[in-house]
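Novice: structure for this input, please:
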Amino acid sequence: MPRYITVTSLLNKTKKRDPWFLDDYTINPYSGCAFNCLYCYIRGSKYGINMAEKLSVKENALAILRRQLAARARKQQQGFVVLSSVTDAYLPIEEKEQLTRGVLELLLEYRFPVHIITKSPLVLRDLDLLRRINESAILPPDMAQYQHKVFITFSFSTIDPVIGKQFEPGAPDPAKRLLAMQACADAGFMTGVSLMPLLPFITDVPEQLARMYAAFQQHGARYVFPASITLWGEGEADSKQLVLQAVAQYYPQHLTNYQRLFTHNNSVPAAYNSALQAAAAAEATRYALPAQIPFV
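Specialist: The predicted structure is shown next:
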């Protein structure tokens, strides 16, 4: 069962807009996560190995958010709100709690544009609200060239169901995510892919990249953000240890490579990352899937 907690703030102003996600603000209605991805950067002793056990619902979130949005709206400070930056806004508990839907109702009321990043097809439930936000939200002045006021980005590290179960055991099946993305595209939304983290020697190899970019294009994506993995921590609940254990179990042929990459570093070397970005850029060109959200 989740915990119910109170918070003093929900709307977080970002210091600098990310060139991929275009975030002016972030909102996380929940903390902890039922998807339990091994590579998650928020992992650690605070949440434990099974992050679902620390799942929390911010029960006063909507009252707090209304005050914060009203204050920003009075100053005409509408900007893109990212749902979510830390924990997926469409966890299974959202079906019952409907906290994310309540957030969207407030964003609609105060005319804030929104960028949803999710692994869950549950976002389809809220296309009615997102359509209204897309019609009435106020864009920040320096983003007036954008014709969409709602972006829906689906998060993938793989489209292979076996690899998915190995590294993101609680997340919805990748095939269901692809179908949800297609539904969003068919409904007229600007939709694409956060392709991160790519798993070295497993999902970042050329044949995997080609398969993924082809599938993303076929299912309505308009953009893809590719990035390699960053692993943190030496504790048993940290992402570095959990991913290395999974590699040892499922891909022992790559364990030495992972140890070489991550024993003394958190990120892949610059040369490795440059090669990955070049390979991804080639697929992006081939399938007309830029690494940025198009204006139109």
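
Novice: going forward, measure contacts and count neighbours with C-alpha atoms only.
Specialist: Will do.

Novice: just the helices from the stretch 51-200 of the chain, written as ranges.
Specialist: 61-74, 94-97, 99-110, 127-136, 161-167, 174-186 (DSSP state H, counting those that start in this stretch).

Novice: okay if I get the ones you listed as TSV plus distance to R3 and mean neighbour count?
Specialist: Shown next, in TSV, are these (distance: least, CA to CA, whole Å; neighbours: other CA atoms under 10 Å):
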stretch	distance to R3	mean neighbour count
helix 61-74	14	16
helix 94-97	12	13
helix 99-110	14	20
helix 127-136	27	18
helix 161-167	25	16
helix 174-186	28	20
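
Novice: among the ones you listed, which is nearest M212?
Specialist: helix 174-186 (10.3 Å; CA to CA).

Novice: could you say what helices and strands that closest one packs with?
Specialist: The helices and strands touching helix 174-186, judged by 3 or more CA pairs under 8 Å, 6 or more residues apart in numbering; DSSP states H and E, are strand 150-156, helix 161-167, strand 190-198.

Novice: could those go into TSV alongside distance to L178?
Specialist: Output for these, formatted as TSV (distance: least, CA to CA, whole Å):
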stretch	distance to L178
strand 150-156	8
helix 161-167	12
strand 190-198	10
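
Novice: sorry, back to before: can you tell which of the helices of the stretch 51-200 of the chain is closest to T118?
Specialist: helix 174-186 (9.0 Å).

Novice: and the angle for that closest one with helix 127-136?
Specialist: Put simply, helix 174-186 runs at 40 degrees to helix 127-136, going by axes from the mean of the first three to the mean of the last three CA atoms, to 10 degrees.

Novice: by how many degrees do helix 174-186 and strand 190-198 diverge?
Specialist: Relative orientation of helix 174-186 versus strand 190-198 (the same axes, to 10 degrees): 150 degrees.

Novice: helix 174-186 vs strand 150-156, what angle?
Specialist: Using the same axes, to 10 degrees: helix 174-186 against strand 150-156 is 160 degrees.

Novice: mind checking the helices and strands packed on helix 174-186 for the one nearest to L65?
Specialist: The closest of the helices and strands packed on helix 174-186 to L65 is strand 150-156. By CA to CA, the value is 19.1 Å.

Novice: helices or strands next to that closest one in the packing?
Specialist: Checking 3+ CA pairs under 8 Å, 6+ apart, strand 150-156 ends up next to strand 114-118, helix 127-136, helix 174-186, strand 190-198.

Novice: turn these into TSV, columns for distance to L99.
Specialist: Shown next, in TSV, are the helices and strands packed on strand 150-156 (distance: least, CA to CA, whole Å):
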stretch	distance to L99
strand 114-118	14
helix 127-136	14
helix 174-186	20
strand 190-198	22
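
Novice: alongside the first, I'd like the structure of this one:
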Amino acid sequence: MTLSWAELDQIVGGVPASAVRHYPQWWHGDRSHVRAWKSAGYTAVRIRPGRSVTFRRSGGNPAAHGTGRRQEKPTAVSTTSNGDLRTLQEIDPRDALLVIPCSGKKRTHGSAESSEAASWPSELLAARACNRAAAKMDEQQLMPAWYRYNGWFYTTAEASLRDAVFTGAPLAILSGGYGLLHPEEPTGHYNKAMRLTDWPTGLLEELLMAEADRRNVSAVVAFAAAKTDYAKLVRRTPWRSAGLMAYLVTINGVSKGAQREVPRRLGHAFTCFWQRQPAGRYPEGTTVERLA
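Specialist: Sure, this is the predicted structure:
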């Protein structure tokens, strides 16, 4: 449902100037107007300040009720095989769960709003609390997760990522400080890369599968540097047991400046996938792993 700015103004009795001046923060977080449309069953998915707002009817969140008993032992790493980039062209990015890593570089400003972390099960909240000190977590100033990060992946893929978020595409962010994030979840500033040993065995894997189930997707496409714990988490998640086809996009063959070049190329690959560009447009070294 899309409302013009004039229609929205009439419904709410006057849209304040802060809706434009403090975009995107005004549209997210624990605010009275956000709670109002969420309680009515809607989520703002595409905001064009001063022009229009698109709302999508939102469903329940199974993750809020937990995901059941986890295995006591770590999930085995799935076997993989290199796929063809043309495989990605057969997948509609709007019907797949897109999994991306956080970045070390982050924006430092935000707004003083309380977090919506309660939408996750208590096990994740407890694990986040245990990691707060090590992550140097500062939640005095919050902003949506997708906008908090501005490393090379995010700056390269910014336009496509923004479009994915505002159109309500299934998207999950792997985070060293939060474990797993919804893209619009209010997020503080921290300094911690993903380490799987920091999180309860099997928890993040189950939450990823629960997110895929919640969004009713049939495929998962993740983007991560090949040797990081972000990639390891995606590889060891038992996607096939949930009836899902899963793919991991990595970058190979970078010998110089890898800390910049790998995330930059991954951001480029994300853009190519989101825009459904032909295989020849993907950056050099792009590799697709099909996960069993």
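
Novice: and the TM-score between them?
Specialist: Once superposed, chain against chain, the TM-score is 0.29 (TM-score structural alignment, normalised by the length of the second structure); 133 aligned residues with a CA RMSD of 5.9 Å.

Novice: tabulate the helices of the stretch 51-200 of the first structure in TSV, adding columns for distance to A214 of the first structure.
Specialist: Formatted as TSV, these follow (distance: least, CA to CA, whole Å):
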stretch	distance to A214 of the first structure
helix 61-74	39
helix 94-97	31
helix 99-110	31
helix 127-136	25
helix 161-167	16
helix 174-186	11
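
Novice: nearest to Q208 of the first structure, of those?
Specialist: helix 161-167 (11.5 Å).

Novice: re earlier: nearest to L242 of the first structure, of the helices and strands packed on strand 150-156 of the first structure?
Specialist: The nearest among those, by CA to CA, is strand 190-198 at 14.4 Å.

Novice: relative to A246 of the first structure, which of the helices and strands packed on helix 174-186 of the first structure is closest?
Specialist: Of all these, helix 161-167 comes closest under CA to CA, at 7.1 Å.

Novice: show me what the closest one is packed against.
Specialist: Counting contacts by 3+ CA pairs under 8 Å, 6+ apart, helix 161-167 of the first structure is packed against helix 174-186, helix 239-250.

Novice: buried stuff in the shortest one?
Specialist: Right, helix 239-250 of the first structure. Judged by neighbour count using 16 or more other CA atoms under 10 Å, the buried positions of helix 239-250 of the first structure are 239-245, 247.

Novice: tell me the one of the residues you listed nearest L178 of the first structure?
Specialist: Using CA to CA, V243 is the member of the buried residues of helix 239-250 of the first structure that lies nearest L178 of the first structure, at 24.5 Å.

Novice: ok, then the element right after the helix or strand harbouring E139 of the second structure?
Specialist: Element membership for E139 of the second structure (DSSP states H and E) is strand 138-144. Next helix or strand after strand 138-144 of the second structure toward the C-terminus (DSSP H and E): helix 145-148.

Novice: now for that following helix, which elements pack on it?
Specialist: Using 3+ CA pairs under 8 Å, 6+ apart as the contact test, the elements touching helix 145-148 of the second structure are strand 186-189.

Novice: state the distance from N257 of the first structure to A275 of the first structure.
Specialist: According to CA to CA, to the nearest Å, N257 of the first structure and A275 of the first structure sit 16 Å apart.

Novice: E109 of the first structure now?
Specialist: 45 Å.

Novice: count the neighbours of A215 of the first structure for me.
Specialist: 16 (other CA atoms under 10 Å).

Novice: closest one to A215 of the first structure among the helices and strands packed on helix 161-167 of the first structure?
Specialist: Of all those, helix 174-186 comes closest under CA to CA, at 7.9 Å.

Novice: between the closest one and strand 114-118, how many degrees?
Specialist: 160 degrees.

Novice: and whatever helix or strand L261 of the first structure lives in, what does it pack against?
Specialist: For L261 of the first structure, the enclosing helix or strand under DSSP H and E is helix 255-262. Here helix 255-262 of the first structure touches helix 239-250, going by 3+ CA pairs under 8 Å, 6+ apart.

Novice: tell me what the longest helix seen in the second structure is packed against?
Specialist: In the second structure, ranked by residue count with DSSP state H as the criterion, the top helix is helix 258-274. Where contact means 3+ CA pairs under 8 Å, 6+ apart, helix 258-274 of the second structure is packed against helix 152-156, helix 158-166, strand 245-251, strand 286-291.

Novice: quick one: buried residues of the second one?
Specialist: Meaning helix 158-166 of the second structure. Under the neighbour-count rule (16+ other CA under 10 Å), helix 158-166 of the second structure has 158, 160-162, 164-166 buried.

Novice: just want the angle from the helix or strand following it to helix 158-166.
Specialist: Using DSSP H and E, the next helix or strand after helix 158-166 of the second structure towards the C-terminus is strand 171-175. Orientation of strand 171-175 of the second structure against helix 158-166 (the same axes, to 10 degrees) gives an angle of 110 degrees.

Novice: how close does L124 of the second structure sit to L181 of the second structure?
Specialist: Taking CA to CA, one finds L124 of the second structure at 11 Å from L181 of the second structure.

Novice: swap that for T187 of the second structure, sorry
Specialist: T187 of the second structure is 9 Å from L181 of the second structure, by CA to CA.

Novice: kindly report the same for E289 of the second structure.
Specialist: Taking CA to CA, one finds E289 of the second structure at 23 Å from L181 of the second structure.

Novice: ok, now F223 of the second structure?
Specialist: Distance from F223 of the second structure to L181 of the second structure, by CA to CA: 15 Å.

Novice: which residue comes closest to V114 of the first structure once chain neighbours are left out?
Specialist: Nearest non-adjacent residue to V114 of the first structure, counting by CA to CA, 6 or more residues apart in numbering: V81, 4.7 Å away.
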